[in-house]
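S.K.: coords please:
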Amino acid sequence: MTTRLMTMAGRLDALTDEHRDKLMALAEEVDFPAGTRIFEERGKADRFWFLRDGEVALQLHVPGRPAAAIETLGQGSLLGWSWLFPPRRWHMSAKALSDVRAWEFDAAAVRRLCEEDPAFGYVFVLACAEVIGHRLEDARTRLLDLYGPHGSGLPH
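M.R.: So this is what the prediction gives:
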């Protein structure tokens, strides 16, 4: 599987220093040991993370088959976007492949910031939407590789 580094830092360059400071004021440093299940598909999506170090696998449950590894995220990546939209449930699962250091954000606090400051909200949500588009494309491609007419039906 190809690893794509989706760096939010580059996408957030359009934020002003003031907006970046407001966002980072909501950040909490967290660590996840290798092997930790960070969140489970269909669980409550009430936070998200920017990865500082380490790797996280995004996995998708496929009925009757082992979970499909969709993408591996690394430093600078946004982990979690399901918090943006009702019903605010995770669309995939995430597992730390190595020790992970991240900044964690309370989703409700960031949504409030987006509502209170529409200029911030526009840039931030647009950056998240770009990541969502790439993640959906990667998921589709990976599932076709695994379960399409030429796939074996088993993870590689």
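
S.K.: when you work out contacts or count neighbours from here on, use the C-alpha atoms and nothing else.
M.R.: Noted.

S.K.: next up, the contacts around the residue positioned nearest the centre of the chain.
M.R.: By Cα atoms, centre = their mean, the chain has its centre lying nearest to Leu79, at 2.4 Å. Leu79 makes contacts with Phe48, Trp49, Phe50, Leu51, Leu73, as judged by Cα atoms under 8 Å, 6 or more residues apart in numbering.

S.K.: make it 7 Å
M.R.: Phe48, Trp49, Phe50 (Cα atoms under 7 Å, 6 or more residues apart in numbering).

S.K.: which of these fall in helices?
M.R.: Secondary structure assignment by DSSP state H places none of those in helices.

S.K.: just these now: which is nearest Val62?
M.R.: Phe48 (23.6 Å; Cα to Cα).

S.K.: and that closest one, how far from Asp106?
M.R.: 7 Å (Cα to Cα, to the nearest Å).

S.K.: more neighbours: which of the two?
M.R.: Phe48 (21 against 16; other Cα atoms under 10 Å).

S.K.: surely that one is in contact with Phe105?
M.R.: Yes - the pair Phe48 and Phe105 passes the contact test of Cα atoms under 7 Å, sitting 5.4 Å apart.

S.K.: now, which of the contacts of Leu79 sits nearest Pro87?
M.R.: Closest to Pro87, out of all of the contacts of Leu79 and judged by Cα to Cα, is Phe48, at 15.3 Å.

S.K.: would you do the same for the sequence below? I want to compare the two.
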Amino acid sequence: MTSATAMTTALSTEHRDRLMGLAREVSFDAGTRLFEEGRHADRFWIIRTGTVALDLHVPGRRPAVIESIGRGELVGWSWHFPPFTWHLGAEAMSPVRAWEFDAEAVRAVCAENPEFGRAIAVWVGRVVAQRLHASRVRLLDLYAPYGSGGLT
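M.R.: Down below sits the predicted model:
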């Protein structure tokens, strides 16, 4: 996790407190699928403890794990962008405790408070950029003749 994508550094105390006012605590057993690629994205999570693997459907193969994410990290960004469809899948790799957020409720607060909405959009955008980079590197490692070549 980079400091740019951690909620604790990406959002001001005021915005973090506002977001956390919408949270509910949840837990998942190891092996639980949080969501599947292509399905409706109606919630997201911030991991408190444990690890979640993000994966990509590869026809004729097992899903390719793109990235493993842990404490303090955002699980799910597809809830923020229409058509609100998951771009990846996610599975708990260990027991996970997390804060869960209803996407519609968070989007409503973003619409009511443009400053909060802008902060959330910048945070989620940074996460998307980081996940896109991780996906590119992982897919090169898996399928390119010489791997990623050490790209960072």
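
S.K.: now the TM-score, please.
M.R.: TM-score of the superposed chains, computed with TM-score structural alignment, normalised by the length of structure 2, equals 0.91; 145 aligned residues with a Cα RMSD of 1.3 Å.

S.K.: which position in structure 2 aligns with the residue nearest to the centre of structure 1?
M.R.: In structure 2, Leu79 of structure 1 lines up with Val75, judged by TM-score structural alignment.

S.K.: once you drop chain neighbours, what's closest to that match?
M.R.: Trp45 (5.0 Å; Cα to Cα, 6 or more residues apart in numbering).

S.K.: about what we covered before: still touching in structure 2? Go through the contacts of Leu79 of structure 1.
M.R.: Conservation of the contacts of Leu79 of structure 1 in structure 2, assessed by both residues aligned by TM-score structural alignment, their matches' Cα atoms under 7 Å: retained contacts are Phe48, Trp49, Phe50.

S.K.: save the residues you listed as a markdown table, and put in distance to Gly64 of structure 1 too.
M.R.: A markdown table is the format used below for these (distance: Cα to Cα, whole Å):
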| residue | distance to Gly64 of structure 1 |
| --- | --- |
| Phe48 | 29 |
| Trp49 | 30 |
| Phe50 | 32 |
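
S.K.: of those residues, which belong to strands?
M.R.: Phe48, Trp49, Phe50 (DSSP state E).

S.K.: hang on, isn't Arg126 of structure 2 packed against Thr5?
M.R.: Yes - using Cα under 7 Å, Arg126 of structure 2 is in contact with Thr5, at 6.0 Å.

S.K.: those two: which has the busier surroundings?
M.R.: Thr5 (22 against 17).

S.K.: so who does the more buried one touch?
M.R.: Trp123, Arg126, Val127.

S.K.: all strands for structure 2, in order.
M.R.: 24-28, 33-35, 43-49, 52-56, 64-69, 74-75, 89-92, 96-102.

S.K.: so where is the longest helix seen in structure 1 in structure 2?
M.R.: Longest helix in structure 1 by number of residues (criterion: DSSP H): helix 118-147. Helix 118-147 of structure 1 lines up with residues 114-143 of structure 2 when matched by TM-score structural alignment.

S.K.: mean distance between that stretch and structure 1 after superposition?
M.R.: When structure 1 is superposed, stretch 114-143 of structure 2 averages 0.6 Å from its matched positions, counting by mean Cα distance after the TM-score superposition for structure 1.

S.K.: what comes up buried for that stretch?
M.R.: Within stretch 114-143 of structure 2, the residues that count as buried by 16 or more other Cα atoms under 10 Å are 116-117, 119-124, 126-128, 131, 134-135, 137-141.

S.K.: repeat that for stretch 51-66 of structure 1.
M.R.: In stretch 51-66 of structure 1, counting by 16+ other Cα under 10 Å, buried: Leu51, Arg52, Asp53, Gly54, Glu55, Val56, Ala57, Leu58, Gln59, Leu60.

S.K.: now stretch 85-96 of structure 2
M.R.: Thr85, Trp86, His87, Leu88, Gly89, Ala90, Glu91, Ala92, Met93, Ser94, Val96.
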